[in-house]
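> Can you look at this prediction? I've put the sequence above it.
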Amino acid sequence: MLFNQPIPVLMHPNGIPLSSPQCRSAHHAVRDTLDVVGGKWKLVILAVLRERKYRFKELSRAIGISPSILSKELQELEMNQLVKRTVYNTTPLTVEYERTPYSNTLEEVLEAMRTWGNLHHETIVGRKRVAA
């Protein structure tokens, strides 16, 4: 009888059942992370801001993102204390964006994504990415 068989428990590679509180907690942590840095642009913005401070239009051009989308993304990054916005009283006003010290907690994530992205490019395209 197939219906009397026990349902197998799916296991994480480390031996913890996937339905355990530890796994659910890990899933929530990943969801929280994606809520803050998910989407197409946030990690790209943070990666570009690794180099130096950028003015708004300069950052928009460097990334290739529309000003309206960039504005929204920067507001969310600022709200999550990952980006600092500085307004200078010049004519016209100058606005600069830079990473906060707190954003450095994402360094391992950015580096891992860069490494994996290069590996993925090499795997799919069949050759290493040429530095621009």
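In hand now; what should we look at?
> can we go C-alpha only for contacts and neighbour counts from here?
Will do.
> Now do the helix or strand hosting residue 69: distance to the chain's middle.
The secondary structure element spanning residue 69 is helix 67-79 (assigned by DSSP states H and E). Relative to the chain's own centre, helix 67-79 is displaced by 14 Å; criterion: Cα atoms, centre = their mean, to the nearest Å.
> going on from that helix, what's the next piece of helix or strand?
Proceeding C-terminally, helix 67-79 gives way to strand 83-88 as the next helix or strand, assigned by DSSP H and E.
> which other residues reach that next one?
Applying Cα atoms under 8 Å, 6 or more residues apart in numbering, the set of residues contacting strand 83-88 from outside is 46, 74, 77-78, 93-100, 103.
> any idea of the angle the helix or strand following it forms with helix 67-79?
Sequence order places strand 94-99 as the next helix or strand after strand 83-88, per DSSP H and E. Orientation check (axes from the mean of the first three to the mean of the last three Cα atoms, to 10 degrees): strand 94-99 against helix 67-79 gives 50 degrees.
> take a look at this one as well, against the first:
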Amino acid sequence: MNKDVFKYSDCPVYRSMSILGTRWKPIVIYMLRDHKARFGQLHASIGTISKKVLTDTLKELEADGILFREEFKEMPPRVEYTLTHKGKTLIPIIIQLARWDNEHYEAKQVEKTA
């Protein structure tokens, strides 16, 4: 399904999920929550993401105004990614998701051992 169907919907959840609706986008945002990072640093931090998927994810987040890609004209060339103001406003939401997971993950672990 075309992403634009969700982006121009009247439903705010559809619109939000058109930006955050992949497995990796919230993770990338969380990794950039308090610092800038280079591609290799993000890839190493996440670990299980392929380089192609990370590249696509970063491009989509940049296109949606969630992160800023800064190129440095030096040798060797480098690129750093940081959250924009819009991206930073997602941090409390993602932290709340992490808290929700911690609460329910721990409860699930207790149920398994009981």
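Sure thing, it's come through. Remember, predicted model here, so these are calculated numbers, not experimental data.
> And the TM-score between them?
Aligned and superposed, the two chains score 0.82 in TM-score terms (TM-score structural alignment, normalised by the length of structure 2); 101 aligned residues with a Cα RMSD of 1.4 Å.
> circling back to that earlier point, buried only: go through the contacts of strand 83-88 of structure 1 for me.
Of all those considered here, the ones buried according to neighbour count by 16 or more other Cα atoms under 10 Å are 46, 74, 77, 78, 96, 97, 98, 99, 100, 103.
> so where is the helix holding residue 69 of structure 1 in structure 2?
The aligned range for helix 67-79 of structure 1 in structure 2 is 51-63, by TM-score structural alignment.
> how much does that stretch stray from structure 1?
Once the two structures are superposed, the average separation between stretch 51-63 of structure 2 and the matching residues of structure 1 is 0.5 Å (mean Cα distance after the TM-score superposition for structure 1).
> Just the buried residues of that stretch, please?
Within stretch 51-63 of structure 2, the residues scored as buried using 16+ other Cα under 10 Å are 54, 57, 58, 60, 61, 62.
> Against residue 87 of structure 2, how distant is the closest residue to the last one other than its chain neighbours?
Once its chain neighbours are removed from consideration, residue 62 of structure 2 has its nearest residue in residue 68; the separation is 5.9 Å (Cα to Cα, 6 or more residues apart in numbering). Using Cα to Cα, to the nearest Å, one obtains 9 Å as the distance from residue 68 of structure 2 to residue 87 of structure 2.
> ditto for residue 104 of structure 2
Applying Cα to Cα, the value for residue 104 of structure 2 to residue 87 of structure 2 is 26 Å.
> So which residue is smack in the middle of structure 1?
Within structure 1, one residue has its C-alpha closest to the average C-alpha position: by Cα atoms, centre = their mean, that is residue 43, at 3.5 Å.
> Just give me the match in structure 2 for that residue.
Per TM-score structural alignment, residue 43 of structure 1 is aligned with residue 26.
> Report the angle between the helix holding residue 69 of structure 1 and strand 83-88.
Angle, helix 67-79 of structure 1 to strand 83-88, by the same axes, to 10 degrees: 110 degrees.
> what residue of structure 2 matches up with residue 118 of structure 1?
When structure 2 is aligned by TM-score structural alignment, the residue opposite residue 118 of structure 1 is residue 102.
> secondary structure class for that match?
Of the three states, residue 102 of structure 2 takes helix under DSSP: H, G, I helix; E, B strand; the rest coil.
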